[in-house]
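# coords below, sequence missing:
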């Protein structure tokens, strides 16, 4: 199934954007929280997910736009790479587990009290409001 979502990153590195691969791995790739949205209705498999437009809005203002190609060229390619990586180690994605294939729009700064909407053209949107420091 395909689900929409918003990744909420966090990093212990002050300059994570230029940190380099070893530092990002040590920082858990800035992973922190994930807001899991609704399941996308059937019919998405034949669509070009690499061209899928995603817009991030903070308090109603569009602050970032991206596309599925930002996830290793295509979200499907990112998923295939991950599944093959697991398989080579005798592991698999288990029922009930979710995989995020990567960020489509760049990171944006959001402060407590602000609302975020991620709009996935043709598929829907995911909304959240930050209520505290974490």
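Nice, I can see it. As the structure is a prediction and not an experimental result, all values here were calculated from the model. Numbering: from 1, shown residues only.

# can we go C-alpha only for contacts and neighbour counts from here?
OK.

# what about the helices in the protein?
21-26, 75-87 (DSSP state H).

# May I see these organised as a markdown table, with distance to residue 48 added?
Formatted as a markdown table, the helices of the chain follow (distance: least, CA to CA, whole Å):
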| stretch | distance to residue 48 |
| --- | --- |
| helix 21-26 | 29 |
| helix 75-87 | 10 |
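
# Tabulate the ones you listed (JSON lines), appending distance to residue 49 and mean neighbour count.
Below are these laid out as JSON lines (distance: least, CA to CA, whole Å; neighbours: other CA atoms under 10 Å):
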{"stretch": "helix 21-26", "distance to residue 49": "26", "mean neighbour count": "12"}
{"stretch": "helix 75-87", "distance to residue 49": "7", "mean neighbour count": "15"}
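
# And here is the other one:
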């Protein structure tokens, strides 16, 4: 377990990485005594620093939703992070790769809440009742804690679960209009399909992922509020992007496309 001073120092280092793009070494190597609770407390402090600058939490993301990724990260459950308002970018935006440290692209289903959802004890039915609609989304994954052999969930949690930015589609669907687990999506880069998958790859059902997230948030006194966006986890492998790339996330079930360009 880390002391409060060490947590604060690490949080400041990660916060500074968002501005200076200088990655820091694995926390599990520089601070081998770090625990999962330390990592979440560091994450809280990074978020608090953004809030002190006027940023607001607009949603939450879940990561490590596949068993393979959990095994690689040395954990038996997903991780999560808050997503701040300035991390939301419009579909069709052109982003500069130099604004990120190590950008990769994922695609997933986003849930927009119509009412408060607070754990513990949240079920998939509770999530469905609290959801206003779903949207297709792109998540740009980025790493302030540099990827290296030995990286595990403690490194990613402290690093805001590696969120860089997110982009939402513009064709909402109610849950009763789609078969959620059967939704398929393609990740298309420069006109070529790089990854394809189905939403059921996310813990068997994205509703399960959001229920887990609601219950996990409750451990830290947090609840989903109306208007919050829950990113339920990628159902394809993350693909690196570079300057000049054109990215499209193409979903079936009437959800449409989300796109980003990179300079």
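Received the coordinates, thanks. Only a predicted model underlies this, so the values are computations on that prediction, with no experimental measurement involved.

# do you know which of the helices of structure 1 lies nearest residue 8 of structure 1?
Smallest distance to residue 8 of structure 1 across the helices of structure 1 (CA to CA): 15.5 Å, for helix 21-26.

# what's the closest non-adjacent residue to the most centrally placed residue in structure 2?
What sits nearest the mean C-alpha location of structure 2, by CA atoms, centre = their mean, is residue 61, with 3.6 Å. Leaving aside its sequence neighbours, residue 61 of structure 2 sits nearest to residue 231 (CA to CA, 6 or more residues apart in numbering; 4.5 Å).

# Check residue 138 of structure 2 too.
Spatial nearest neighbour of residue 138 of structure 2, chain neighbours left out: residue 107 (4.6 Å); criterion: CA to CA, 6+ apart.

# That neighbour: helix or strand, and which one exactly?
Secondary structure from DSSP states H and E places residue 107 of structure 2 in strand 104-113.

# How many residues are close by the alignment partner in structure 1 of residue 199 of structure 2?
Applying TM-score structural alignment, one finds that residue 199 of structure 2 aligns to residue 68 in structure 1. The number of residues packed around residue 68 of structure 1, counting by other CA atoms under 10 Å, is 23.

# how about the helix or strand harbouring the residue nearest to the centre of structure 2, which residues of structure 1 does it hit?
In the assignment (DSSP H and E), residue 61 of structure 2 maps to strand 57-63. Aligned by TM-score structural alignment, strand 57-63 of structure 2 corresponds to no residues of structure 1.

# Show me how far that strand is from its chain's centre.
With CA atoms, centre = their mean, to the nearest Å as the basis, strand 57-63 of structure 2 stands 6 Å off its chain's centre.

# Now the element after that strand, going C-ward?
Of the helices and strands lying after strand 57-63 of structure 2 in sequence (DSSP H and E), the nearest is helix 67-73.

# other SSEs contacting the helix or strand just after that following helix?
Downstream of helix 67-73 of structure 2, the first helix or strand assigned by DSSP H and E is strand 79-84. Applying 3 or more CA pairs under 8 Å, 6 or more residues apart in numbering; DSSP states H and E, we find strand 79-84 of structure 2 packed against strand 57-63, helix 153-158.

# so which of the ones you listed gets nearest residue 169 of structure 2?
strand 57-63 (15.4 Å).

# What angle do helix 206-218 and that closest one make with each other?
Per axes from the mean of the first three to the mean of the last three CA atoms, to 10 degrees, the angle that strand 57-63 of structure 2 makes with helix 206-218 is 120 degrees.

# by how many degrees do strand 57-63 of structure 2 and strand 104-113 diverge?
On the basis of the same axes, to 10 degrees, strand 57-63 of structure 2 is oriented at 120 degrees to strand 104-113.
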